[in-house]
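A.B. asks: quick one, structure for this:
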Amino acid sequence: MGSVIQKPTLFQRVRYLLKGFDGPLAFAVFMLACAGLLIMFSAGHDHGTRFVDHGRNMVLAGAIMFVVAQVPPQKLMAWAVPVYTLGVVLLIAVAIFGITKKGARRWVNLGVVIQPSEILKIALPLMLAAWFQKREGQLRPFDFAVALLILGVPVGLIMKQPDLGTSLLVLAAGLAVIFFAGLKWRWILPPVVLGLVGVVVLVIMEPTLCADDVDWRVLHEYQRQRICTLLDPARDPLGKGFHIIQGMIAIGSGGFLGKGFMQGTQTHLEFIPERTTDFIFAAYGEEFGFVGGLFLIFWFFFLVYRALVIAAQAPTLFSRLLAGSMAMIFFTYAFVNMGMVSGILPVVGVPLPFISYGGTAMVTLGLALGILMSIAKAKQLVQT
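C.D. replies: Next up, the predicted model:
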């Protein structure tokens, strides 16, 4: 008699799909998501359905993560060139006939209005990781030059829109891949030193360089204003400096333990601009204080650390580079957002992962998490 083949139960099928998921990474995201829902309930209490929408966006990001996690890294690499090419073509389309809002041309209407720069947050590191994988073991200076060209084209197009925040995120993700691929320190240190010297000169010459009749030429006027406002928010306390000043007041008034849930006066009296999006960390700091801020920083640090562990244990160069760039995306999101709200970085449109309201950013985060989970699963399959 032939043997009877039993169909797997639903539990067994789900267990197989979840096998290989990185538990510590998932737990870090869960803790951040809980904090995000908590502060969104408070900060967005008079913003209609913002709390419910934030929860829906998290569920969507989780579904995207689950689907992408089932895709092996080899298939992800096969998508690198098509997705990158599509992203660059759409950026060119934005430059030619894109939709302009508030002085920035960042969107294109293809039946559905989309922001192509968001695609490049994932497509660029995907493309660069695939590029270095194909040249593993025989990297030359020419290969790094081509990689910089692959990086420079989309970053330049995004900066021209202008969109300083997104271009910064795309640049950080791309540079992380190039660095992890083996770029020598002698090529890294000169631009870093030059940048530090520029910052020192800018601080010293701030009264002269930030005069109203000075034109920086290489930067848009709003970008110049953001830098000058960072150096001296009091120069325009009710205008350009209002965001930074109110953010610092809210965080400072939170003290050590915070004013308590739903007790933030700066938040609920609407002194904090964009309190559910870019400046939600100010609302969080006011209600949960220094201890609450440390809680967020710890879990962001752990998330980035766990992503780097996944990168270090990845079975292929492509997986290592891609996971490393995903770690840099999370780090840049958190560092830039907290830095601008705290007054140590210029104000740019960068949300705080899992905390700020926004569907597009949440989709990008879900994709990044799915890629990390896919690489973690591939590592376990290789080991077993």
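A.B. asks: could you use CA atoms for every contact and neighbour count after this?
C.D. replies: OK.
A.B. asks: so the closest residue to residue 97 other than its chain neighbours is in which element?
C.D. replies: Counting by C-alpha to C-alpha, 6 or more residues apart in numbering, residue 108 is the residue found nearest to residue 97 once chain neighbours are left out, at 7.3 Å. Element membership for residue 108, per DSSP states H and E: strand 104-109.
A.B. asks: packing partners for that strand?
C.D. replies: For strand 104-109, the elements it packs on are helix 80-97, strand 99-101, strand 113-114, judged by 3 or more C-alpha pairs under 8 Å, 6 or more residues apart in numbering; DSSP states H and E.
A.B. asks: now for the shortest one, which elements pack on it?
C.D. replies: To tie it back to what came earlier, the one meant is strand 113-114. strand 104-109.
A.B. asks: let's compare: structure for the following, please.
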Amino acid sequence: MSYLEYSVKYVPSGLRKVLYLNWPLAFLIVAVACIGFLMLYSVAGGSYSPWADTQIKRFAVGFVLMLVIAMVPIWFWRNMALLAYAGTVLLLVAVEFTGATGGGAQRWIDLGFMRLQPSEAMKIALVLLLAAYYDWLPIQKTSRPFWVLLPIVIILVPTALVLSQPDLGTAVLLLTAGGIMMFLAGVHWAYFATVLAGIGGLVTAVFLSRGTDWQLLKDYQYRRIDTFLDPSSDPLGAGYHITQSKIALGSGGWGGRGFMQGTQSRLNFLPEKHTDFIFTTLAEEFGFLGAISLLVLYGLIIVFCITSALSNRDRFSSLLILGVATTFFLFFAVNMSMVMGLAPVVGVPLPLVSYGGSAMLILLIGFGLVQSAHVHRLR
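C.D. replies: The predicted model follows:
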């Protein structure tokens, strides 16, 4: 008797769902989170407080929440998509009036026991609604103009609210993830070619207008572009963060300086060493081999998500899994590009590694939806 036949015949239905979980994916998530705990312990100078112990507790809560979500039938989450999206939009509106401020930005709602960042929740709510929309929409209507306009509005509403906080990094992630979801759903490539051509034309116009009577940006905005392209032009000002980040990355070499031996982080040269720039601490202490090992773990998470999506016979489930995988990929791709100077510093955390409650909990909720789709794929 095969394992599947035995579980169907003898194992209670509740326990059977646990057996059907994508356990390799779960173990990979735990492995990446443990790397995060280790690095938070290191940047605190060999102490669990103030970051590592809090992060461990948050992950434990989030992991249990992921398992609970996985046990709920996937059709339930499909029916909750519109409510989740609408509720998160209302929270984004509430941030505009009653949101807590930090670092010059108004992005959080203070719940007392934690500060919730609704823009993080929108990353999953948007994917959930777009997956439900394209599951409902007949495939032959996917590329018709009216049915393309509606998801564009769905994407632009939260993006505009997030931009007003201001949070450029999250806004870019929402736009990109939404566009990829539309592409995966089968929207004709001509729409994307038109958008990319428009973006290319706009960027060209911005550079050509500099110093003319029709200059499109302010002088200080052009200086920010100059700093991004050449951080050494202002090493103690706008280019300080990325300059120190590159020093930390380069000083790690192949094998790193050793655990808790990174000079850039230990001597506080590295900015935001426990959040946005934690990858540079990892690279300095464990070198290229440590950095590429984390990247391999991230890649395996993406592979297991894609495999699960391809084996799923339900359109909503497949799109949902691919959407969560896309969001996860954008998280670490943008963060790593940012700390290496390949992209502007926009404040995107390294998933499951950077310190932060909202980002970790929302990401684990997303993986809970992936697990739910995987567990109930045989329905």
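A.B. asks: TM value for the aligned chains?
C.D. replies: Comparing the chains after superposition, counting by TM-score structural alignment, normalised by the length of structure 2, produces a TM-score of 0.88; 363 aligned residues with a C-alpha RMSD of 2.7 Å.
A.B. asks: could you identify which of the helices and strands packed on strand 104-109 of structure 1 is most buried?
C.D. replies: Ranked by average neighbour count under the criterion mean count of other C-alpha atoms under 10 Å, these are headed by helix 80-97 at a mean of 18.
A.B. asks: what's the average distance of it to structure 2?
C.D. replies: Once the two are superposed, helix 80-97 of structure 1 sits an average of 1.9 Å from its aligned residues in structure 2 (mean C-alpha distance after the TM-score superposition for structure 1).
A.B. asks: can you give the contact residues for that helix?
C.D. replies: With C-alpha atoms under 8 Å, 6 or more residues apart in numbering as the test, helix 80-97 of structure 1 has contacts from 105-108, 116-117, 119-120, 123-124, 126-127, 130, 153-154, 157-158, 161.
A.B. asks: give me the angle between that helix and strand 104-109.
C.D. replies: Between the axis of helix 80-97 of structure 1 and that of strand 104-109 there is an angle of 110 degrees, by axes from the mean of the first three to the mean of the last three C-alpha atoms, to 10 degrees.
A.B. asks: hang on, the earlier thing: give the contact list for the residue nearest to residue 97 of structure 1.
C.D. replies: Residue 108 of structure 1 makes contacts with 90, 93-94, 97-99, 114-116, as judged by C-alpha under 8 Å, 6+ apart.
A.B. asks: next one: residue 51 of structure 2
C.D. replies: With contacts defined as C-alpha under 8 Å, 6+ apart, residue 51 of structure 2 is in contact with 40-41, 44, 274, 355.
A.B. asks: so which of the residues you listed wins on neighbours?
C.D. replies: residue 40 (29 neighbours; other C-alpha atoms under 10 Å).
A.B. asks: still on that earlier bit, what about the strand holding residue 108 of structure 1, how far off from structure 2?
C.D. replies: After superposition onto structure 2, the mean distance of strand 104-109 of structure 1 to its aligned counterpart is 3.2 Å, using mean C-alpha distance after the TM-score superposition for structure 1.
A.B. asks: quick check: buried residues in that strand?
C.D. replies: Residues of strand 104-109 of structure 1 classed as buried: 105-108 (neighbour count, 16 or more other C-alpha atoms under 10 Å).
A.B. asks: and residue 315 of structure 2, what's its match in structure 1?
C.D. replies: If you follow residue 315 of structure 2 across to structure 1 using TM-score structural alignment, you land on residue 317.
A.B. asks: center of structure 2, which residue is that?
C.D. replies: Central residue of structure 2 (C-alpha atoms, centre = their mean): residue 331, 3.4 Å from the mean position.
A.B. asks: tell me which element that one is part of?
C.D. replies: When the helices and strands are read off by DSSP H and E, the one containing residue 331 of structure 2 is helix 315-339.
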